[in-house]
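Asks: Could you look at this predicted model? Sequence included:
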Amino acid sequence: MDAEVNSEREEKPGNSFLGWLREIAFVIVAALILSFLIKLFLMRAFYIPSESMMNTLDVNDRIMVSELTPRFFDLERGDVVVFNDPGGWLSPADKPQHEWWRTALMYVGLYPQNAGEQVVKRIIGMPGDRVKCCSPQGRIVVNGTPIKETYLPPGMAPSQKKFNVKVPAGHLWVMGDNRSNSADSRYPGHGAIPEDDVVGRVFLINWPLDRIRILHTPSAVFAKVPNP
């Protein structure tokens, strides 16, 4: 009498292991594609290497930047933005060299990009604005209105450099919050930056743990500033 044959095919250990590897590979590839798409269309990660935005952003803060602004939403006075170096703002020594694996991870959005390869500042003047320093009270004046900049470090003067500029069309006047240690639009050879160079708006500090917070645009600072 023939022995009973099991109708279910017994799975070999090797096939089970290969199937597990395929599933893991699929999950990894899907995660990389999702991360790349998020980086491409929604947001990017950076870290802060300098003191130019203290106390709003400290050295080594990790930040998230929304690419929806200015792609789908308008920039505003007071926004903290990351932008590509328009030329001459950063010296070659300021631009760090990365190992190939870090470069690859940054490309897919799994490793923070160094804000030293771009620049992070606050928008003070929009296209067409008249921005000058300073009022008799020592405040920055935008379109004839002195502004009280609540985000500056305690005791920090709005600017030791005098200027009086009209922001060209398609450009932005940007300044660091740490005004005594920020090479920004006030400096010769810098000036207003092209709007097209803006990567996005900083909306979140996500590291270290004691610094995690949403970064809001201080609209009240500029609430009384008229359009140019």
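Replies: Okay, I see it.

Asks: Please make it C-alpha for all contacts and neighbour counts, starting now.
Replies: Noted.

Asks: what's the spacing between S66 and K39?
Replies: Look at S66 and K39: by Cα to Cα, to the nearest Å, they are 9 Å apart.

Asks: N143 - nearest residue in space that isn't next to it in sequence?
Replies: The shortest distance from N143 to any residue other than its chain neighbours is 5.0 Å, reached at R130 (Cα to Cα, 6 or more residues apart in numbering).

Asks: one more structure, for comparison:
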Amino acid sequence: MTRDRVRGRRRPHPVVAAAVCLVLVLLAAGVVRYFVVQPFRVPSASMEPTLLPGDVLLADRSERGRADRGDIVVFDGTGYFAPSAEDGDRYWVKRVIATGGDRVTCCDEGGQLTVNGRALAEPYLRDDMAPSEIEFDLEVPEGRMFVLGDNRSDSTDSRHLLGAPGGGMIPVDRVVGEVDRLVWPLPRAGVL
């Protein structure tokens, strides 16, 4: 008689123990992904030079449904940037330029974007890049955000959807999270 049987307990079968461990790990991963961070892969060059195609970033899920000027956010563009989730372009990563109540204009005499009449410093743009080739002057409705890619010459963003439903302004509650860390490739990994 084994020691465990003498005490009245049986050891679980190794397959059962492995299955329980696997379920617990998957549950923990799901909780982390929903409440803490969610990874995303950058699909295009629209955020260069800040983010490159193929970069893997982490979106801080504690910041979902919130956006501040200057934040880089991942948002659900279904119905705004993407006609449907089936086209594979459900999630987008862009920089928040203005939020509800802000007036954003392109461009002033110096060729810069202005937010509420003040020139916007954009050190993330390449020196040879204009802030926008598309002129606009609009007020962002409450609860919405105006977003642009850092690679203004190769980015589909709020400027391109000014005549579309929502006027190119994305509801802030569509924010999945703020991008706070780049995790791949390793040489570029770190806090943004």
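Replies: Done, it's in. Treat the numbers as computed from the prediction; the structure is a model and nothing was measured.

Asks: What's the match for the residue nearest to N143 of the first structure in the second structure?
Replies: For R130 of the first structure, the aligned residue in the second structure is R103 (criterion: TM-score structural alignment).

Asks: Now do the contacts for that match.
Replies: R103 of the second structure sits next to 114-117, 137-140 when contact means Cα atoms under 8 Å, 6 or more residues apart in numbering.

Asks: mind redoing it with 7 Å?
Replies: With contacts defined as Cα atoms under 7 Å, 6 or more residues apart in numbering, R103 of the second structure is in contact with 115-116, 138-140.

Asks: what does H160 of the second structure align to in the first structure?
Replies: Under the alignment (TM-score structural alignment), H160 of the second structure pairs with Y187 of the first structure.

Asks: doesn't its match fall inside a helix?
Replies: No - assigned with DSSP: H, G, I helix; E, B strand; the rest coil, Y187 of the first structure falls outside any helix and is coil.

Asks: What about the alignment partner in the first structure of A17 of the second structure, how many residues nearby?
Replies: In the first structure, the residue paired with A17 of the second structure is E23, using TM-score structural alignment. By other Cα atoms under 10 Å, the residues close to E23 of the first structure number 12.

Asks: Are we agreed that E23 of the first structure is in a strand?
Replies: No - in this structure, E23 of the first structure is helix, not part of a strand, as judged by three-state DSSP.

Asks: Show me where the first structure has its helices.
Replies: Chain-ordered helices for the first structure, with DSSP state H as the definition, fall at 13-41, 68-71, 100-107.

Asks: Now do the contacts for the residue positioned nearest the centre of the second structure.
Replies: The central residue of the second structure, meaning the one whose C-alpha is nearest the mean C-alpha position (Cα atoms, centre = their mean), is V74 at 1.3 Å. Remark: with contacts taken as Cα under 7 Å, 6+ apart, V74 of the second structure is in contact with 59, 91-94, 175-179.

Asks: what's the closest of those residues to G190 of the second structure?
Replies: Comparing the contacts of V74 of the second structure against G190 of the second structure with Cα to Cα picks out V179 as the nearest, at 11.3 Å.

Asks: What is the aligned counterpart of the closest one in the first structure?
Replies: In the first structure, the residue paired with V179 of the second structure according to TM-score structural alignment is V202.

Asks: How many neighbouring residues does the closest residue in space to its match that isn't next to it in sequence have?
Replies: Of all residues beyond its chain neighbours, the one nearest V202 of the first structure is V65 (4.3 Å), with distances taken as Cα to Cα, 6+ apart. Counted with other Cα under 10 Å, residues neighbouring V65 of the first structure total 22.

Asks: What of H160 of the second structure?
Replies: Here the count is done by other Cα under 10 Å, and H160 of the second structure has 14 residues near it.

Asks: go on, F75 of the second structure?
Replies: By the measure other Cα under 10 Å, the count of residues near F75 of the second structure is 24.

Asks: What is the aligned counterpart of I38 of the first structure in the second structure?
Replies: With TM-score structural alignment defining the correspondence, I38 of the first structure maps onto V32 in the second structure.

Asks: Name the nearest residue to its match, sequence neighbours excluded.
Replies: According to Cα to Cα, 6+ apart, the nearest residue to V32 of the second structure is Q38 (7.7 Å).

Asks: And V174 of the first structure, by the same measure?
Replies: Nearest non-adjacent residue to V174 of the first structure, counting by Cα to Cα, 6+ apart: I123, 4.5 Å away.

Asks: thought L125 of the second structure was touching L148?
Replies: No - the pair formed by L125 of the second structure and L148 falls short of the contact definition of Cα atoms under 7 Å, at 11.2 Å.
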